[in-house]
Every structure is written in C-alpha cells, then in structure tokens.
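S.K.: The amino acid sequence is not available; the structure is as follows:
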C-alpha cells in the first residue's frame, strides 16, 4: 500500500495528513517546547535578585533542545513508513525536521519542503491532497 504523508510543522505543533488508498487520516502532534527559552527569576527593575535564582542560559538551551528532540522523534515515528513526505511550515522547524530525517536515513522519502504561513487543518489537508494528486 502506498502511503503519502504531508505535514505542516512549527515548534508548537505538527499536523500530519496521511493519504492511502483507503482514505485520509489527520493527526495532530502537540509539542511541549517553549517558543523561546527565557530566563526566569525576579527582574532587576523590581529589586535585587541573586544570580543563583536565574538558570544559566546553557541549561535553558539544553532543556529546549531536549524538548525539541522528543517532539521531532514523535513526528518521525508517525511518518516513518511513508513512501513520500511533503513538509511545510512557517519557520525553522521544517528544516530541522528534514535534518533529523536525513539522520534517520529517511531523506529519500522527502518530495518537497515549502515555506508557508499558518494554515487551518482543512487548508493543510487540501494542499496535501492537491500536491499528491498532481504528482501521480
């Protein structure tokens, strides 16, 4: 059975549309990733604060990267069996996912990477249907 997958991805969520001869399935994967790692703690404007109250930037970055890795692994697990993969989205997540797919020897399945803005689930499904209908 030929499985074709299209996915819209950013750091907050991925919408995965799987198209087979039996029909179409839409799955949403939500990430636990904060958009930007931020320092927590009191603001110097509010008064004095101790340096040990503020986590180091490298620990914030490690946490951010760890959350991204878990998120990308979940996305890859849902598209691993696809014969053709179309990836699109507004930011850097699509390119980072592409690199992860290359590291998992799945880059041969990628049929396209596109930059698009935010889309509804219906718009995403239509775009994927049209893409794979044209590529037949």
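M.R.: Yes, it's here. All of these numbers come straight from a predicted model, not from anything done at the bench.
S.K.: contacts and neighbour counts: CA atoms only from here.
M.R.: Noted.
S.K.: how about the helices of the chain, start to end?
M.R.: Using DSSP state H, the helices of the chain run over 57-79, 93-103, 121-134.
S.K.: now the ones you listed as CSV including distance to residue 32 and mean neighbour count?
M.R.: Shown next, in CSV, are the helices of the chain (distance: least, Cα to Cα, whole Å; neighbours: other Cα atoms under 10 Å):
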stretch, distance to residue 32, mean neighbour count
helix 57-79, 6, 16
helix 93-103, 14, 17
helix 121-134, 20, 15
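S.K.: okay, now the one to match up with it:
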C-alpha cells in the first residue's frame, strides 16, 4: 500500500497530510522557535544578536529533524508552503539520500486552511502520475 505525504510548512507550524489507500490523516506540528530579542529576565539581560540568531537556527534544525522523522516512512513526499521554510527543509532532507529520493515536488503556496491543504495534496497526487519527474529526482538509470 503506497503512502503519499504532503507537507505544508512555514517557520511557525507544519501540516502533514497522509494519503494511504482511500484513507487520509492530518497532523499539525507547532514549531517552538524563540522569536524574542530579549531574555525573560528583563531589558537589562539582552542577548547579543548573534547568540539569539544562532539559537533560532539550532531550534529550526531540531524542528526540521522532527518533521523529517515524521515523513521518513512515506513512499512519496510533496512539500509546499510560503516563504523560505520549505526550501530550508528540503536542504535538511537532502542530507539523507534515502529520504531525499522520495521528494517528488516542492511548490510555493500561500496561507491555506487545513481543508485547502488536504485538497491540494489530493490534487497533486491525483495528477502527479501524468507529470514528468524532474531529472534531479529520478533514480540513476531511469
């Protein structure tokens, strides 16, 4: 039974839509990323900008690792969403060749409702069979 996953992602949350046979499941992931520029102790204890940014980058890496773990069991993966998060996630995925080979599409998308996301994933996999897979996503020799 083929397991197709669609993942809408931005820097604050992600929605995972899993299609398997005729069933569909949805899961929401919330990012726990610090966006504060000051420490919680008050204005006297400000963190230097580089330290705050380094902490934010490390938190994003941990969150992307959590998302990668959630999608690793898929047969095919479709990633979409606004902003840079989808591309940052793709870079993290490409560190694992086995998972990277499962990515069949990455597209820009605006903010959507959960139902719109699920409909887009169903639509993508419904038409994907007639689409050509980009050369960089084809297995060697195919």
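M.R.: Yes, it's here. Small disclaimer: the values here were computed from a predicted structure and weren't measured.
S.K.: Report the TM-score for the pair.
M.R.: Overlay of the two chains. TM-score (TM-score structural alignment, normalised by the length of structure 1): 0.85; 126 aligned residues with a Cα RMSD of 1.5 Å.
S.K.: And the helices of structure 1: which comes nearest residue 17 of structure 1?
M.R.: Of all the helices of structure 1, it is helix 121-134 that lies closest to residue 17 of structure 1, at 6.4 Å by Cα to Cα.
S.K.: Once aligned, what mean separation remains between the closest one and structure 2?
M.R.: Once fitted to structure 2, helix 121-134 of structure 1 is off its aligned match by 0.4 Å on average (mean Cα distance after the TM-score superposition for structure 1).
S.K.: and that helix, which stretch of structure 2?
M.R.: Here helix 121-134 of structure 1 aligns to structure 2 at residues 114-127, judged by TM-score structural alignment.
S.K.: How about residues contacting the matching stretch?
M.R.: Identification of contacts with stretch 114-127 of structure 2 by Cα atoms under 8 Å, 6 or more residues apart in numbering yields 4, 5, 6, 8, 15, 17, 19, 26, 78.
S.K.: is it possible to export the helices of structure 1 to a markdown table including distance to residue 34 of structure 1?
M.R.: A markdown table is the format used below for these (distance: least, Cα to Cα, whole Å):
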| stretch | distance to residue 34 of structure 1 |
| --- | --- |
| helix 57-79 | 7 |
| helix 93-103 | 13 |
| helix 121-134 | 22 |
